[in-house]
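In: sequence unknown, structure follows:
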């Protein structure tokens, strides 16, 4: 019940600050791009669009969300409440995961993709992974500028290998990359269980690090600059 209430609270928080409008703009813009693309290009282009935005948007949003929560003293309230760190993190994962999946499914439908189950699973798992990355960075910075700079290495590591594997050089080493696994699920390439397993392993490894980092952040809430 507590997790449910926190998730609903996060959804309202995101709606209040216009995050859903951004997703709506993404749907309209990318939907138009997909519609005018040649049919041969739609599948790979849609996979990249879904991975780069609906799936990965959690990382970019987490900076703004956490910094806003700090400025509004939300974390101070959480620090003295019975809410567990894991519940705080899960509510972020679920709330952003839901809207990411909805956005991805709409784009997939526009592109003519029919593997909705694989798309939903891959986007939710990847969204969860990127949300954890965003939380990890956001827990260690105090301004949006710091967050933007700190996420650059993660952007390169997360986005460059899957694109290289998709268009230029496909190596077995890339199969252990969560981004490659996500794109493979979307375009139905490779073993579905292997792809899901890769994302889950990375998620679990990152989960332990993020829980420790977020717990430290909540226990030592300080000043914030927006």
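Out: Nice, thanks for sending it over. All of these numbers come straight from a predicted model, not from anything done at the bench.
In: hey, let's count contacts and neighbours off CA atoms from now on
Out: Noted.
In: Run through the neighbouring helices and strands of the helix or strand where residue 91 lies.
Out: Applying DSSP states H and E as the criterion places residue 91 in helix 85-111. Helix 85-111 is packed against helix 2-16, helix 19-36, helix 39-50, helix 57-71, helix 116-138, helix 192-219, with contacts defined by 3 or more Cα pairs under 8 Å, 6 or more residues apart in numbering; DSSP states H and E.
In: Of all these, which one is nearest residue 88?
Out: With Cα to Cα as the criterion, residue 88 lies closest to helix 2-16 of these, at 7.3 Å.
In: now the helix holding residue 91, how far from the chain's geometric center?
Out: 8 Å (Cα atoms, centre = their mean, to the nearest Å).
In: try this one next to it:
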């Protein structure tokens, strides 16, 4: 129940601070951009935008929320209640994945076509959003300023955009298979015949593995750099 309460709190927090209005505007800009893209490139461009959107949303907004909550003193009353860091992290990942999923479908619809594999497409957006959100929280927990966060989160995220080079046929290496975003691109751009079972299992597996690693890292970062400093260096009362 605590996890559901935190999820609702995050959705309200995002609404109160205008996150949804910002994303309506962003999606409108994407829609305008796609109107000027030649038809032959429209599908490829839509996939690339859909790929970048949950990544950017998770990276920037998740970390921004953590820093904003810290400045507003939200963490102090939150973690003197029986709140788990696990519930906090999953609520952040869940709430932003909802926004990413809606934005991803809106962007793709603007291209004038629907995904060949809607379930794979949706899974790609959600798993990418949750991974980037957890990565962002891990970075934000270690920084006190927005400038320091924005600089470092780009450093952490840079390797994960490399599979785009293969997607655009600029450069390919089997090392991309080790990155979760290779799985993302396969799920988002599944061919008309659908993904093979092997490709589907690979994509889901690599994204889940990286999500698990990002969760562990975000949990440890948040526990050490945020929870333990609540109350100006107190020992923290949240359940780990």
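Out: Noted; the coordinates are in hand. Bear in mind the structure is a predicted one, so any value in this text is a computation, not a measurement.
In: tm score of chain vs chain?
Out: TM-score of the superposed chains, computed with TM-score structural alignment, normalised by the length of structure 1, equals 0.92; 222 aligned residues with a Cα RMSD of 1.6 Å.
In: ok so, going back, out of the helices and strands packed on helix 85-111 of structure 1, indicate the one that is most buried.
Out: Most buried of these, by mean neighbour count (mean count of other Cα atoms under 10 Å): helix 116-138, with a mean of 25.
In: List the residues that contact residue 204 of structure 2.
Out: Applying Cα atoms under 8 Å, 6 or more residues apart in numbering to residue 204 of structure 2 gives the contacts residue 183.
In: now with 6 Å?
Out: By Cα atoms under 6 Å, 6 or more residues apart in numbering, the contact set of residue 204 of structure 2 is empty.
In: rewinding a little: give the buried residues for the helix holding residue 91 of structure 1.
Out: Residues of helix 85-111 of structure 1 classed as buried: 85-86, 88-97, 99-105, 107-108, 110-111 (neighbour count, 16 or more other Cα atoms under 10 Å).
In: Out of the helices and strands packed on helix 85-111 of structure 1, which gets nearest to residue 177 of structure 1?
Out: Of all those, helix 192-219 sits nearest to residue 177 of structure 1, with 7.3 Å by Cα to Cα.
In: tell me the angle of the closest one relative to helix 116-138?
Out: Counting by axes from the mean of the first three to the mean of the last three Cα atoms, to 10 degrees, helix 192-219 of structure 1 points 30 degrees away from the direction of helix 116-138.
In: what's the angle between the helix holding residue 91 of structure 1 and helix 39-50?
Out: Using the same axes, to 10 degrees, the inter-axis angle of helix 85-111 of structure 1 relative to helix 39-50 is 160 degrees.
In: Can you tell me how far the spatially most central residue of structure 2 is from residue 100 of structure 2?
Out: In structure 2, the residue lying closest to the centroid (Cα atoms, centre = their mean) is residue 129, at 2.5 Å. To residue 100 of structure 2, residue 129 of structure 2 is 7 Å away according to Cα to Cα, to the nearest Å.
In: Now list whatever residues contact both of the two.
Out: By Cα under 6 Å, 6+ apart, residue 129 of structure 2 and residue 100 have these common neighbours: residue 54.
In: List the contacts of the nearest residue to residue 55 of structure 1 once chain neighbours are set aside.
Out: Closest residue in space to residue 55 of structure 1, ignoring its immediate chain neighbours: residue 127 at 4.5 Å, by Cα to Cα, 6 or more residues apart in numbering. Taking Cα under 6 Å, 6+ apart, we find residue 127 of structure 1 in contact with 55-56, 58, 97.
In: what does residue 55 of structure 1 give?
Out: Counting by Cα under 6 Å, 6+ apart, residue 55 of structure 1 has contacts 100, 123, 126-127.
In: Could you rerun that using 10 Å?
Out: Residues near residue 55 of structure 1 by Cα atoms under 10 Å, 6 or more residues apart in numbering: 48-49, 96-97, 99-101, 103-104, 120, 122-131, 179, 182.
In: Can you find the partner of residue 202 of structure 2 in structure 1?
Out: Aligned counterpart of residue 202 of structure 2 in structure 1: residue 194 (TM-score structural alignment).
In: if we can go back for a sec, pipe the helices and strands packed on helix 85-111 of structure 1 into TSV and attach distance to residue 149 of structure 1 per row.
Out: What follows is these, written out as TSV (distance: least, Cα to Cα, whole Å):
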stretch	distance to residue 149 of structure 1
helix 2-16	23
helix 19-36	21
helix 39-50	23
helix 57-71	11
helix 116-138	10
helix 192-219	19
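In: out of the ones you listed, nearest to residue 167 of structure 1?
Out: Closest approach to residue 167 of structure 1 among those is made by helix 39-50 (9.3 Å; Cα to Cα).
In: Which strands and helices lie in contact with that closest one?
Out: helix 19-36, helix 85-111, helix 116-138, helix 144-167, helix 178-186 (3 or more Cα pairs under 10 Å, 6 or more residues apart in numbering; DSSP states H and E).
In: Can I get those in CSV including distance to residue 207 of structure 1?
Out: Shown next, in CSV, are these (distance: least, Cα to Cα, whole Å):
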stretch, distance to residue 207 of structure 1
helix 19-36, 24
helix 85-111, 9
helix 116-138, 7
helix 144-167, 16
helix 178-186, 14
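In: Can you check which of those helices gets nearest to residue 205 of structure 1?
Out: Taking Cα to Cα, helix 116-138 is the member of the helices and strands packed on helix 39-50 of structure 1 nearest to residue 205 of structure 1, at 10.0 Å.
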